[in-house]
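Engineer: below is the sequence, then the predicted model.
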Amino acid sequence: MRPNERFDLNNLTPAQILSLGYLVIILIGAILLSLPIATASGKSMPFIDALFTATSATAVTGLIVENTSIFFSIFGQVVIMVLIQIGGLGIMTMSTLFAFLVGKKITLKERLIIQADLDQFQLSGLIRLVRYVLLVTFMIEGTGALILFTRLIQEYSLGKALYLSVFHAISAFNNAGFDLFGNSLEGFTGDITINLVITTLIILGGIGFAVIAELYSGKRKFKDYSLQTKLVLSVTAFLIVIGTVVFFFLEYSNPETMGGLSFGKKALASYFLSITPRTAGFNTVPTGALKSSTLFFVIILMFIGASPGSTGGGVKTTTFGALFAVVYAMVTGRSDVELFKRRLAKEVIFKALSIIMISLLLIVAVTMVLTITENMKFLDLFFETVSAFGTVGLSTGVTGELSVIGKLLITITMFAGRVGPLTLALAIGRKEETANIRYPEEKILVG
């Protein structure tokens, strides 16, 4: 929108409306969390902390300045859970659900916003996909909560076990990382049921709804899937396997994390740790006690993140796959960028490179400022920034010690990570315009 144009929702692009919509939800959540009724002590939470928490919940991140299980009342915890659900599914999915309930028709403008929110290629079938997203979400979360309940009922009362099961099923499927145990899942390091249920919810929430729909479409052979699904499944599986192996060897003898565990529990903890950095934020071993080499590898996984159209963040698995394909094509001297015997379009390559570059610039800028405003180790600040951008929620323990400026920077980074770096850039920039002039081509030396 140009400076001389009047503010009108009809003049806003889908990217601008999405960004504005998430901002409104965050502000409403911050106001609710700053109320005395939202805290266990009955005292109002500082607005900067409420804003930070609301952003973390809506951006399905999981970074916290106060212990969720102790600091917040049931009301505050429910507000956080609702924000997680809205943020995970997307504001347009929730708006469409409301439209379904009141019988309102979905306009073309709204369909365009839904398309941007769910990262879809075309308008056709969007409303059917939204219905599918809602149905699948509630089914998966319900199933996960039921299985968790059968385990937690062994240690908690009926009402408490049910509440914990629902909260953590929603938090896990939406890749949020908020917990009500006080120390994430460190008390369940060797618990197979808890580990497998939570990781399964994280994976399902992170591969994207369109991929889930295709997996249940009846196609039985991998070759019959679309390029999107093939790439998502391949990169996801690759990162899980590589992550498990790397973490197993790096932390095998670390006495503060896995050193005292049995071989089986070490493997389980490594598997969990390979999945949770992909925007989930739960941990079964102390994150702050991980070796520097392990933390750096976690940063790489957090930067990559989940998949498009999912509840997770990061630059996305497909962006990573496309960038890898570009490098492979250049190294092997191919004129086309190919994946699974399909050629990638030029605009897809440009978009992938733009996302990577914008994301790196944001992370570098925020980390640089944090090194000036905060008296903390560089690796801890770098880790915190990437965790916020990837909407992960893992922390080495410095979140609560951030200054007001630090909290604001991390809040902005979480917001950018949820909306998407490219979407946010398009929202801030001008509407797309077609150039009337095409300049002559000239080469430059690079590398």
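Structural biologist: Nice, thanks for sending it over.
Engineer: drop to CA atoms for contacts and neighbour counts, all remaining ones
Structural biologist: Fine.
Engineer: all strands of this structure, in order?
Structural biologist: Counting by DSSP state E, the chain has strands at residues 338-339, 342-343.
Engineer: got those strands as JSON lines, with mean neighbour count and distance to Pro440 columns?
Structural biologist: What follows is the strands of the chain, written out as JSON lines (neighbours: other CA atoms under 10 Å; distance: least, CA to CA, whole Å):
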{"stretch": "strand 338-339", "mean neighbour count": "16", "distance to Pro440": "28"}
{"stretch": "strand 342-343", "mean neighbour count": "10", "distance to Pro440": "26"}
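Engineer: to Ile84, which of those strands lies closest?
Structural biologist: Ranking the strands of the chain by their distance to Ile84 (criterion: CA to CA) puts strand 338-339 first, at 34.3 Å.
Engineer: return the set of buried residues in stretch 324-335.
Structural biologist: Residues 325-326, 329 are the ones in stretch 324-335 that count as buried (16 or more other CA atoms under 10 Å).
Engineer: dump those residues to TSV, plus distance to Glu251.
Structural biologist: Supplementary listing: these in TSV, determined by distance: CA to CA, whole Å:
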residue	distance to Glu251
Ala325	31
Val326	33
Ala329	35
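Engineer: between these, which is closest to Thr371?
Structural biologist: Lowest distance from Thr371 to the buried residues of stretch 324-335 (CA to CA) belongs to Val326, with 33.5 Å.
Engineer: wait, isn't the closest one in contact with Val337?
Structural biologist: Yes. Assessed by CA atoms under 8 Å, Val326 is found in contact with Val337 at 5.7 Å.
Engineer: what's the local residue count around Asn67?
Structural biologist: 16 (other CA atoms under 10 Å).
Engineer: got another one to weigh against that:
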Amino acid sequence: MAFVGIRSGLRWRVLKLSPPALLASFYLVLVVLGGVFLHLPFANTGGLTVMDTLFTSMSAVTVTGLTVVDTGGDYTLAGQAGILVLMQLGGLGLVTFAVFVLASLGVQLGLGQRLILREDLNQSSFGDLMQLVKTVFVVALGCEAVGAILLAIVFVPDHGWGPGLWAAVFHAVSAFNNAGFSLWSESLVDYATDPVVNIVVPMLFIIGGLGFVVLNDIRRKRSWRRFTLHSKIMLVMSLVLIFYGWATFAILEWTNPGTLGAYDDAVSRLVVSWFQAVTPRTAGFNTIDTGEIRDSTALMTMTLMLVGAGSTSTAGGIKVTTFAVLILATLAFFRRESELHLFRRSLGVDEVMKVLALTVVSMLIVLSAIFFVSITHDGSFLSLAFEICSAFGTVGLTMGATPELDTFGRLVVMTVMFLGRVGPLTLGFFIATHSAARVRYPPGRIFLG
């Protein structure tokens, strides 16, 4: 009887949690379970600490890709399979995955489950939730299957049938979920100029980063004029950021002997630049030694990592639409306009306030994390800032500082990875929840600037 009472009380407390708090709890439980699994003797080759496996689990669940050990060398096939499952659950959304299974079994979803699903998909309404969930799985599994087949064409001849096929599947799942985990310690450096890898892998994390709302829009409407404003902003801004990163990286690194300067012909340099332009958008793979990039390039990469990709996607960052609204709001201010106009649609003050809230919270998290990590680590400030931006954007690119961090530093990075993945969803709950003011005060005035 006592056990039943305790269980009932625990269930009541869980049900009283808000949807974002419950969602965050689900992710934390998955991280702990993943860390326990990866610490089992059959999952690793030995010598790993609890912190090592928890860090890997957190990185996989938040689809970040930062590592403190060698994924291919320190984890067995079972451990690598566990990381793949964690990436898939973290990328597609743990709750989304559970709801899809329940719906497939014919189980009706209650209001509570739909609330949690709405937060996991970063939606503000319940309309077309199940249709969006179906799109998530059809697109994800389809892209991963096609990507694995194409990558196998390259990996099987180099590594043999068994290892080659497994590498193709692992990297396809990692790429689509924007996780950045690789079975090789140097990531995809050996395939820096391979045409198949430089097409398939970027396409996977670009599609995964667009967001399932955009993909659902494309699948159902198939006409630019019928696309929603969100989809139009995402598609246009994604192209702008990709070409900006491509051109800027090529210009800054063209003569750097540690990166593009190592290649003799212009075509190879442009191919490598292309990959490095799209991977900071939370993908995390690299085909060069990131630690060799110039300071200016590092700053540009950090900016792209903080922006990230799309809402309801497998990516992190403040999101492309947030960045776009920030730019539009700035232009509108200097033009003395009270509304934002884009694609014959208008955005009011509410949207700007939401964007400001998300951006300010994100910057406070990043700056606080850099401060705390720098207290106990004496490494390069730029490399520390780079790792924190990578963690918050759930990217996984590294300049080599993460493996050198002490326990406190790793805990900070783990916290930032978690906030980078779950934080925007939690903040979205408050953004989508409106409350009317009961008391109105007379207007005041402050001086700005």
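Structural biologist: Happy to help now that I have it. The shown structure was predicted, so the numbers you read here are calculated from the model rather than taken from an experiment.
Engineer: let's have the strands of structure 1 in TSV, adding distance to Phe238 of structure 1.
Structural biologist: Below are the strands of structure 1 laid out as TSV (distance: least, CA to CA, whole Å):
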stretch	distance to Phe238 of structure 1
strand 338-339	15
strand 342-343	20
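Engineer: quick one: which of these is nearest Glu256 of structure 1?
Structural biologist: strand 338-339 (41.8 Å).
Engineer: what range in structure 2 matches that closest one?
Structural biologist: The counterpart of strand 338-339 of structure 1 in structure 2, counting by TM-score structural alignment, spans residues 341-342.
Engineer: mean shift of the matching stretch relative to structure 1?
Structural biologist: Compared with structure 1 after the fit, stretch 341-342 of structure 2 shows a mean deviation of 1.8 Å (mean CA distance after the TM-score superposition for structure 1).
Engineer: now swap in stretch 381-389 of structure 2 and tell me
Structural biologist: Looks like 0.5 Å for stretch 381-389 of structure 2 (mean CA distance after the TM-score superposition for structure 1).
Engineer: residues making contact with that stretch?
Structural biologist: 295, 298-299, 302, 305-306, 366, 369-370, 373-374, 397-402, 413, 416 (CA atoms under 8 Å, 6 or more residues apart in numbering).
Engineer: ok, the closest residue to Gly348 of structure 2 other than its chain neighbours - how many residues close by?
Structural biologist: Leaving aside its chain neighbours, Gly348 of structure 2 sits nearest to Glu339 (5.3 Å; criterion: CA to CA, 6 or more residues apart in numbering). Counted with other CA under 10 Å, residues neighbouring Glu339 of structure 2 total 15.
Engineer: contacting residues for Glu339 of structure 2?
Structural biologist: Taking CA under 8 Å, 6+ apart as the definition, contacts of Glu339 of structure 2 comprise 332, 346-349.
Engineer: just give me which of those residues are shared by structure 1.
Structural biologist: With both residues aligned by TM-score structural alignment, their matches' CA atoms under 8 Å, the contacts of those that structure 1 also has are 332, 346-347.
Engineer: of the residues you listed, which is the nearest to Val101 of structure 2?
Structural biologist: Nearest member of these to Val101 of structure 2, counting by CA to CA, is Leu347, at 37.0 Å.
Engineer: burial check on that closest one, number of neighbours?
Structural biologist: Leu347 of structure 2: 15 neighbours (other CA under 10 Å).
Engineer: that one contacts Ser338, doesn't it?
Structural biologist: No. When contacts are counted by CA under 8 Å, Leu347 of structure 2 is not listed as touching Ser338 (9.5 Å).
Engineer: picking up where we left off before, can I get the kept ones among the contacts of Glu339 of structure 2 in TSV with distance to Phe100 of structure 2?
Structural biologist: Output for these, formatted as TSV (distance: CA to CA, whole Å):
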residue	distance to Phe100 of structure 2
Ala332	42
Ser346	35
Leu347	33
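Engineer: out of the residues you listed, who's nearest Val136 of structure 2?
Structural biologist: Out of the kept ones among the contacts of Glu339 of structure 2, the member with the shortest distance to Val136 of structure 2 (by CA to CA) is Leu347, at 27.5 Å.
Engineer: between the contacts of Glu339 of structure 2, which is nearest Leu210 of structure 2?
Structural biologist: Nearest to Leu210 of structure 2 among the contacts of Glu339 of structure 2, with distances taken as CA to CA, is Leu347, at 21.1 Å.
Engineer: now the closest one: how far from Glu337 of structure 2?
Structural biologist: Distance, Leu347 of structure 2 to Glu337 of structure 2, using CA to CA, to the nearest Å: 11 Å.
Engineer: equivalent analysis for Pro157 of structure 2, please.
Structural biologist: Taking CA to CA, one finds Pro157 of structure 2 at 60 Å from Glu337 of structure 2.
Engineer: what do you get for Thr279 of structure 2?
Structural biologist: 36 Å.
Engineer: ok, how many other residues are close to the counterpart of Ala57 of structure 1 in structure 2?
Structural biologist: Aligning on TM-score structural alignment places Ala57 of structure 1 opposite Ala60 in structure 2. Using other CA under 10 Å, Ala60 of structure 2 has 32 other residues around it.
Engineer: show me the contacts for Ala60 of structure 2.
Structural biologist: 83-84, 86-87, 90, 179, 181.
Engineer: again, 10 Å this time
Structural biologist: By CA atoms under 10 Å, 6 or more residues apart in numbering, Ala60 of structure 2 lies in contact with 31, 34, 54, 66-67, 82-91, 174, 177, 179-181, 394, 417.
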